[in-house]
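1. please find the sequence and the predicted model below.
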Amino acid sequence: MLRRELLKTGAFCVAFSLASKNRQAFAKSATPADAGNAAFSPNAFIQVLPDGQVRLTIPNVEMGQGIYTSEAAILAEEMDLGLDQVIVDHAPASPERYTMPLQATQLTGGSTSIRGSWDVLRSAGATARLMLINAAASRWSVRPDSCEAKRGVITHIESGRSLDYAMLVDDAQRQSVPDVVPLKDHRRFTIIGKPWQRTDTRDKVLGATRFGIDAQPPGHKCAAVIINPVWHARPRLQNAPLPAGAHEIVALDDCLAVIADDFWTASEVARTLSVEWDYGRCTPFDTAQLRKAMNHAASNAEALTARHDASWSGRTPAESAEYEFPALAHAALEPMNATVACRKDELEIWIGTQAPGRVLDAAHRLTGFPKERIQVHNHYLGGGFGRRVETDQVEQAIRIAMKVDYPVKVIWSRATDIRRDLPRPPFLDRISAALDDDGFPIEWTDHITGCSIFTRFAPQFMREDGVDPDTVDGADNLPYSIPSVHVRWTPFDMPDERPIGWWRGVGPTHNLFRVECFLDELADHAGIDPYLYRARLLQHSPRLLKVLHLAAEKADWHRPLDQGFGRGIAVGKAYESYVCAVVEVDATSTSEIRLTRCVCAVDCGVVINPNTIVAQIEGGLIFGWTAALWGELTYAAGAVEQSNFHDYRLMRMNEVPSIAVHLVESDEHPSGVGELGTAIASPALANAVFNATGFRCRRLPLVPAIAEHVQSNSGGLKQRLDNLVSSFTRQGGEP
């Protein structure tokens, strides 16, 4: 809903700028004239409706992380409302009004939603509450400080007179916007910090929630896409009769779209078609060649310096290791889809996207239509994980829609979703350390080789020294007290110039694994307990030290384990949050290694809704363990070999261990949690496997690494690991 339309409702609106450097830069939306004033071009709105409910339109998208509930709670707290009195709406695509402060565009990702909206939503809610109190006090001719607000009702304390917010809409419109607004003391919070049920739970349980794939504009048809898994392959046009059941077949330069009345029919028709392909522009390669190319780049290509401490002198290392990380798919449960209606001079899009502004820009570029003639209807997302910040699939849908005269819903099959993914790129990391007499690092050298996402996606975020900050996140900002650190990055491109993309956890997912596993190796080399080893190095990082101690205490770290059981620990800072995970595994069986327990301690500043944070950490851990155990895209002749969940494995319910999440009480600014569990999951698991079996994993995923280790070992350990691999294979793993 546009601002002018909001004003027609007669509601009291408070506009606030998310991108403003002045966190209390508010504007009263009193007249249509205000809406045209550039100084009042807001990025979000609070609207008090005539029925007393408050509508919050926010730029963040909901993709399972519970952001709508948390942001509604922040607003309700400062406006003295009940959480049930706040309605949250998807924001329209309008980067000019809805740019997120930590993203510099209208985009949800990077665990930035609460970090970016905390101050703004609190100030906006407090401003609205104060203006409503002032309106009531003016009507009663009393002092504002003699009134109080509770659940949307303002009461004059002495006389007991009361008015609800809806009755004060007109009066509030005439109030001046206060320059300074006091915020609630944390000790007075009645909503923030409480375990509220999510506001979208009921609709999801009843099947009423609308995702992008549920869009059904009148007269629409469905398209199944035939696209080659080899990048740059082109279909050769064929003059063949239209198959039965198909409405038409649309040919683009890189794919064919079979259009029918429903997706099943379109898919079945697509299966029957035999398509010839032109591979003239393709670069065939396989996984072995990819690994060889990365190794060559790491050894020969120019490396950029990400961090160089003046005291670093390149001492001979006492310990060194090399870690490999594969390309990973996103594999969201809702496959990529978009519905588009292209009319004479306007475009309408129904989609679930993390980046509505990027969709708007892409549509404008492809069609040439003015942006005001392009409407993007955003929906709930059935999983994002960074995949839905991209616009490749919706661009394809727009190109198809431009060739037909009806709305068309384009859905990718699961195979297309995986094989045409913009994957998390592979990395090759070499790390070493010189040690003091006690076995602690005095020089730390780290060399990362891998693709840059920012170079393509947002080059303005590249550092002045040419370093991609994401590739070194968690490597050049170590929390440990190490006197001398030297970190380099060697850029690498996929052989076929295939675009790579963000993946849940981004840079810390590979950097924390390498750092935490190598630190475990150093502790083992020194003969020191890995928990105590970390504690010694974290004396100058009190928040990280606190979660380390908390997780160790709750996990009963020093409790002896029986033979064949293992316990691993990992700690890290990411997204301005602090986390420690302790994982326990059972390797006593000859047929499997089983995750039995995980204890996680988290300091994410002020806790908005503990239920949401616990759920995010649990989900993130499972996402990370899945990738650590089985996640890998392999290549043959330039094509991804995986196609569905039978060969791109997910962790199953019966494989998930008990998980206990402990939250640190804090008054610090809220920080990110959506990707925190994913980043810490794999190193804690790998360290536990080492503790149980003596096998140190330096190449993910774990199951193929175990298989490779088995081939070069013999004896009892070989037999046990052989059985382990057999067990994982029976459960769907690919050794």
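-> Happy to help now that I have it. Numbers count the residues shown, from 1 in each chain.

2. only C-alpha atoms from now on, for both contacts and neighbour counts.
-> OK.

3. quick one: the strands in the stretch 201-350 of the chain?
-> 221-227, 234-235, 248-251, 255-260, 277-278, 304-308, 319-325, 337-342, 347-351 (DSSP state E, counting those that start in this stretch).

4. closest one to Ala288 among those strands?
-> Among these, the nearest to Ala288 by Cα to Cα is strand 319-325 (12.6 Å).

5. so which bits of the closest one are buried?
-> For strand 319-325, a neighbour-count test (16 or more other Cα atoms under 10 Å) marks Ser320, Glu322, Tyr323, Glu324, Phe325 as buried.

6. look up the closest residue to Cys451, ignoring the ones flanking it.
-> Phe492 (4.8 Å; Cα to Cα, 6 or more residues apart in numbering).

7. repeat for His377
-> Distance criterion Cα to Cα, 6+ apart; nearest residue to His377, sequence neighbours excluded, is Trp350 at 4.8 Å.

8. can I assume the one you found is in contact with Arg210?
-> No - Trp350 is beyond contact range of Arg210, at 10.7 Å (criterion: Cα atoms under 8 Å).

9. need the residues touching each of these two.
-> Both Trp350 and Arg210 are contacted by His379, under the criterion Cα atoms under 8 Å, 6 or more residues apart in numbering.

10. those two: who's more crowded?
-> Trp350 (24 against 16; other Cα atoms under 10 Å).

11. try this one next to it:
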Amino acid sequence: MRAEWFKGAAEAAAVNVSSRRGFLKAGAAATGGLVLGFVLPGGSRLARAADAKPVVYAPNAFVRVAPDNTVTVIVNRLEFGQGVHTALPMVIADELDADWAQVRSELAPAADVYKDPVFGMQITGGSGTIAHSFTQYREVGARARAMLVAAAAQQWQVDPSQCRTEKGVVIGPGGRKATYGSLADAAAKMPVPETVVLKDQKAFRYVGKPMARLDARAKSTGRQQFGLDVKPAGTKVAVVAHPPVFGAKVAKFDAAKAKAIRGVVDVLEIPVDRGGRGIAVIADGYWPAKQGRDALAIEWDTSAVEKVDSAKQMAQFIALAKTPGAVARQADTSKLAGAAKKISAVYEFPYLAHAPMEPINCTVDLKDDSCTLWVGSQYQTGDQAAAAATAGLKPEQVTLHTVMAGGGFGRRAVPSSDFVVEAVNIAKAWKAAGHQGPVKMIWSREDDIKGGYYRPSHVHRADIGLDAQGNIVAWDHAIVGQSIMAGTPFEAFMVKNGVDGTMIEGMGEPYAIPLNLTAHTAKANVPVLWWRSVGSTHTAFVMETLIDEAAHAAGQDPVAYRKKLIDPKHARHHAALDLAVAKSGYGKARLPKGHVHGVAVHESFNTVIAYVVEASMKDGAPKLHKVTAGVHCNLAVNPLTIEAQIQGAALMGLGTTLPGAAITLKDGVVEQQNFGDYVVPRMNEMPQIDVHIVPSQDAPTGMGEPGLPPLAPAFANAVFKLTGKRLRKLPFDLASA
């Protein structure tokens, strides 16, 4: 399934794109120079069916060449640690023949021109940034270069074919030279070429090379501005007392003690997500706002909402998994009863919080006829529309400034735009109470862990039959969990035959197995959302531990068994697995005493990751020492970014195995609140990670999410070798294995 849900999302969005490629050029307003942007014809079926004239957007610019020779690339995504603030500028700079020392980058505001050319909306997700915008940004760079060359040729009265470019300079006959900055104004007046010839990849100067990040110095020196740092003049800070149970109301409250705290300006009741009500405390700064919230006396009405209990829910899911669900994939399971060997397993997965290092925040300046937002948004198109609807304005009256964010993992792309809507509702109440000026809503870590959106809880039930030779002859499988698409604009496209496509992605392939797959969609009063790598967070664990178990039951080497089962058409799986095996020394290297290897391979978002891990038991607990990664993401735009993505994703995957890495509910209340009781991996748990990339010249695929899913199963497979126990739960629970 991979990223198909976004394609459905594109159809659900109000896409306003051209049916053919159009371009706009304009002179830079204040500094002069060349501003070049363009509109691609959108990848959705709706966009392809359109037959409208090219739409001109403002400021619709992707690259800005200034008189001082700096080249600023406008990044149409959110940068929140994944490296697109560097990778996309690399792509334009290569085709533009820019001097990398002069390249800068900025995050784009919400605007139609910045919509993902495949999704048809401005969004950062589905590991789609490089995969979808690689050609888009190459063409922008090539057209800008052609316009600069045309300007120089006109100035010198020569044919453009007599000119060439190199590191921000146009070079003409007789060695004449002109910098891009000196040509920028004239280039802005040149016609935009309808077609351009892109570079041969062999001529790339930057793409494919390890390039240091443009934002590295600012972040490492503390100068980088994040959403929490935004503070327009006169800004007040708001914190919200959310209901303890999702969707609960305020029965009554007393704000007297809160208002008595120095710095508290007002206390206002507001609507919050899922039909609930909350109390916003607005103050001169975060600390008085928090103190004011702590001083509130609130009685909550939870009578009308379901109160989920995790233990009871898991028991219900397990019972439901024993019955057939809606059919997702059919296969003959008649050979199961007479199989020579059988594997029966039930897997349990808890809710998970996103827990980014920078908690949720959004600054809003609401006026009678306009609304300005500063927010680290993964979903600018939806958030802008939701803000407009909440404020009673048109989308064009809402200016959304995309600001750098400190992590997200999906939490900043919510179909309901929950935290953006909440921030605008605070601004509305603030304005209605007679106040004016911007209000910055800040969630604490506790607010987000106790009241955010979660990766759904799931149960898998598998019954597998093998013949005497170890071949899988039947596999009957059921999955139970909440749908992340139900109730969203994407439901019509992503829920088929009652099955949420994100729930089953990663099941079956690349293995040639007779898999009969059904799914049950459960309902619960717990908000759920995609979480880094979406369905593969649980399906990869199930598939790769069961394939490993089948290999051992067959008496065969787990790597050889996988390679035998992987369909030959999945050559990238073979290549990634072979690379990881070769670089790790699997089956050949002599490991330290008590150390073993574990293996897993999985594809998500069109990228294949194979891990060979080295692990041991230390003080009765599994210890991960080393991870060797084989990565097949086609063309590696920035190998340093890919290495960092694998390191971060593998560590996050390790986090899912640690005791305490679970969100649980009792009487409808989330029991965890911070990193003291919601476990994340610490520095001393970071293994050595060696990243190896399969060489390829094919169009790049995604890297933000694929590094996470295979880590936990590879580790679990190593633990089996160490203990003889098959782990059926995340986080790991050796006691129940």
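-> Yes, it's here. Since the model is a prediction, treat every value here as computed from it, not as a measurement.

12. separation between the residue nearest to His377 of structure 1 and Met100 of structure 1?
-> Separation of Trp350 of structure 1 from Met100 of structure 1 (Cα to Cα, to the nearest Å): 22 Å.

13. can you pull out the strands in the stretch 551-700 of structure 1?
-> 565-574, 577-586, 594-603, 635-636, 639-640, 658-663.

14. now the angle between strand 658-663 and the third one, please.
-> What that stands for is strand 594-603 of structure 1. Using axes from the mean of the first three to the mean of the last three Cα atoms, to 10 degrees, the inter-axis angle of strand 594-603 of structure 1 relative to strand 658-663 is 10 degrees.

15. what does Gly357 of structure 1 correspond to in structure 2?
-> Aligned by TM-score structural alignment, Gly357 of structure 1 pairs with Thr381 of structure 2.

16. ok, that match - contacts?
-> If you count contacts by Cα under 8 Å, 6+ apart, Thr381 of structure 2 has them with Ala110, Ala111, Asp112, Lys115, Met121, Gln122, Ile123.

17. and stretch 630-648 of structure 1, what's buried?
-> 630-635, 638-644, 647-648.

18. out of the residues you listed, which comes closest to Pro335 of structure 1?
-> Asn644 (11.2 Å).

19. counterpart of the closest one over in structure 2?
-> Under TM-score structural alignment, Asn644 of structure 1 pairs with Asn674 in structure 2.

20. who are the contact partners of its match?
-> Contacts of Asn674 of structure 2 by Cα under 8 Å, 6+ apart are Arg445, Glu446, Ile449.

21. ok, and the residues you listed in structure 1?
-> Among these, the ones still in contact in structure 1 (both residues aligned by TM-score structural alignment, their matches' Cα atoms under 8 Å) are Arg445, Glu446, Ile449.

22. by neighbour count, which of those residues wins?
-> In terms of neighbour count, Ile449 stands highest of the kept ones among the contacts of Asn674 of structure 2 at 25 neighbours, by other Cα under 10 Å.

23. could I get the full set of helices for the stretch 551-700 of structure 2?
-> Applying DSSP state H, counting those that start in this stretch to the stretch 551-700 of structure 2 gives helices spanning 558-565, 571-584, 639-655.

24. and the shortest one, which stretch of structure 1?
-> By that I understand helix 558-565 of structure 2. Helix 558-565 of structure 2 covers residues 530-537 of structure 1 once aligned (TM-score structural alignment).

25. leaving out sequence neighbours, find the closest residue to Ser616 of structure 2.
-> Using Cα to Cα, 6+ apart, the closest residue to Ser616 of structure 2 is His595 (4.7 Å).

26. over to Lys322 of structure 2?
-> Excluding its sequence neighbours, the residue lying closest to Lys322 of structure 2 (Cα to Cα, 6+ apart) is Arg461, at 6.9 Å.

27. and that neighbour, how many neighbours?
-> Neighbour count for Arg461 of structure 2, taken as other Cα under 10 Å: 22.

28. contact partners for the aligned partner of Leu651 of structure 2 in structure 1?
-> By TM-score structural alignment, Leu651 of structure 2 lines up with Ile622 in structure 1. By Cα under 8 Å, 6+ apart, the contact set of Ile622 of structure 1 is Met651, Val656, Thr678, Ala681.

29. was I right to think the third one contacts Arg504?
-> I take that to be Thr678 of structure 1. Yes - judged on Cα under 8 Å, Thr678 of structure 1 makes contact with Arg504 at a distance of 7.1 Å.

30. what touches both of these two?
-> Common neighbours of Thr678 of structure 1 and Arg504 (Cα under 8 Å, 6+ apart) do not exist.

31. re the thing from before, so which of the contacts of Asn674 of structure 2 are in helices?
-> Arg445, Glu446, Ile449 (DSSP state H).

32. okay, the lengthiest helix in structure 1 sits on what stretch of structure 2?
-> Taking DSSP H as the criterion, structure 1 has its longest helix at helix 113-140. Under TM-score structural alignment, helix 113-140 of structure 1 corresponds to residues 129-156 of structure 2.

33. quick one: distance of the matching stretch to the chain centre.
-> Remark: stretch 129-156 of structure 2 is offset 29 Å from the chain centroid, using Cα atoms, centre = their mean, to the nearest Å.

34. list the buried residues in it.
-> By 16+ other Cα under 10 Å, the buried positions in stretch 129-156 of structure 2 come out as 129-153.
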